[in-house]
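J.: Next come a sequence and a model predicted from it.
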Amino acid sequence: MEVSEQYLPLEDLKHLMSDYPLQYIVCGTCAIDLFLDDYTHTRELMGLTVSRDEAEMLGDYFISKNYGLFIQTPLNTFEEINVDDIKQYNKYYVLDKTNNSKIIKVYIYETKDEKWQFRHDQNIEIEDYKIYFHCLNYDVEYLRPEIQMMYNLYHELRQDDIYRYQRLVQHLSYYQFFMLRKVIGKEKLNQVILSDT
């Protein structure tokens, strides 16, 4: 199946989620832009994150709205899944079936004893309610920037993102900066801070 991407504005996401009974957290570039008070338009696929305990409920919600749930296969194709399959995956896509376009990427995070666990190192835990901030301007929860950067920087540093990350680091509190450095390492964080953009 050929699939395109539709960049859903935050206002459209809020409209789509308006009667969802549980919390959802915006993540990705949108979350970083909200933290920097720099959100103007969506430049990538909208991202949401939910705990594994709530992942099936969110999947049911999208299906009730006539959207499909899909995963990307190792061959770069898209395969539809049902709600029962969600527990096997860490992420899936929500597709608008009318035009075969991905509109949302859902990331599933793990919790233990009401604490969020970093997927790449489960010794790193934070109380579940401390992984997000609330944006008053848009009335939406978004993933805290240091957590977003943990995921983004864990693997490789994309040159295109360095300027945004440098701006982000300047706005982190001491605690956020310390947490980020502890997780991704001093060397990689210095690579961001000292890089010429």
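T.: Arrived safely, thanks for sending.

J.: C-alpha from now on. contacts and neighbour counts both.
T.: Fine.

J.: which residue is nearest the middle of the protein?
T.: residue 27 (3.0 Å; C-alpha atoms, centre = their mean).

J.: Measure how buried residue 152 is and give me the count.
T.: 16 (other C-alpha atoms under 10 Å).

J.: max-length strand in the protein?
T.: The residue-count maximum for a strand in the chain (DSSP state E) belongs to strand 101-112.

J.: want to compare, so here's the second one:
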Amino acid sequence: MAVSNSSKIKDVVNNLTENVPDLFKYNGEIAKQLFLHDEFNLNDKVDISVERKFLGEVLKFIPKDNIIKLHDGKNETPDFSNVHFSDVTHANIYADDELVMTVIVYDVENDEWMFRWNHNIRLPEKHIYFHSIKWDVDYIKPEIVLMYELLDPIDYHQLPNYRNVIDSLSYYQFVILRLVVGDERINQALISENRAI
């Protein structure tokens, strides 16, 4: 379902691509579509991931006619002085009161990405994403996208496609996903996807 502000989405993405292309990676539905079909569709809401230390730099390049609301797990606020950057989980970007982008924040310690819900789950940061040669963009690996989608309360506003992604994972990717989220949560997600279809 395309959002009515697809040109605003493209403006935000183009601004980030021109100014800070190495500071973010595509996440969510775009990452899944890049993984499954090497497609790069900017007609729907876009999710990106940004390392916490680069969040301020990335947000600087969101066009001024958009509204940025920071989330710290409890509150949402457009006032940056009302939230500690160390607590921010994500930022929502709005154009004309419509959600067009979610910026998901991740933490890195000693060059290791840490899963937000359990910092004992770590991977070398350079192993959390793939690169699309066709589109020259980085995107979060599908097992990590699913970890967040299956466990994180962020509302992704998109129809799930868990079955296609899970079926396309390598054995190693599936084992990592299964260890983090568990069989029960995977099964619940597949059942809910069947109901949504």
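T.: Good, I have the coordinates. Quantities reported herein were computed from a predicted structural model and do not represent experimental measurements.

J.: Compare the longest strand of the first structure with the second structure and give me the mean distance after superposition.
T.: Compared with the second structure after fitting, strand 101-112 of the first structure deviates on average by 1.6 Å (mean C-alpha distance after the TM-score superposition for the first structure).

J.: Now tell me what touches that strand from outside.
T.: 3-8, 45-52, 55, 89-96, 116-119, 128 (C-alpha atoms under 8 Å, 6 or more residues apart in numbering).

J.: Only the buried subset of those residues, as a PyMOL command please.
T.: Those of those that count as buried under 16 or more other C-alpha atoms under 10 Å are selected in PyMOL with:
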select buried, resi 5+6+7+8+45+46+47+48+49+50+51+52+55+91+92+93+94+95+96+116+117+118+128
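
J.: What about the contacts of strand 101-112 of the first structure, which are in helices?
T.: Counting by DSSP state H, the contacts of strand 101-112 of the first structure place 52, 55 in helices.

J.: Restricted to strands, list the contacts of strand 101-112 of the first structure.
T.: 4-5, 46-51, 91-96, 116-118.

J.: Mind checking what secondary structure residue 61 of the second structure has?
T.: Following DSSP: H, G, I helix; E, B strand; the rest coil, we place residue 61 of the second structure in the coil state.

J.: Hey, what's the angle from the longest strand of the first structure to strand 91-96? Just curious.
T.: 150 degrees (axes from the mean of the first three to the mean of the last three C-alpha atoms, to 10 degrees).

J.: and strand 101-112 of the first structure, how far out from the chain's middle?
T.: 7 Å (C-alpha atoms, centre = their mean, to the nearest Å).

J.: Check stretch 24-35 of the second structure too.
T.: With C-alpha atoms, centre = their mean as the basis, stretch 24-35 of the second structure stands 7 Å off its chain's centre.
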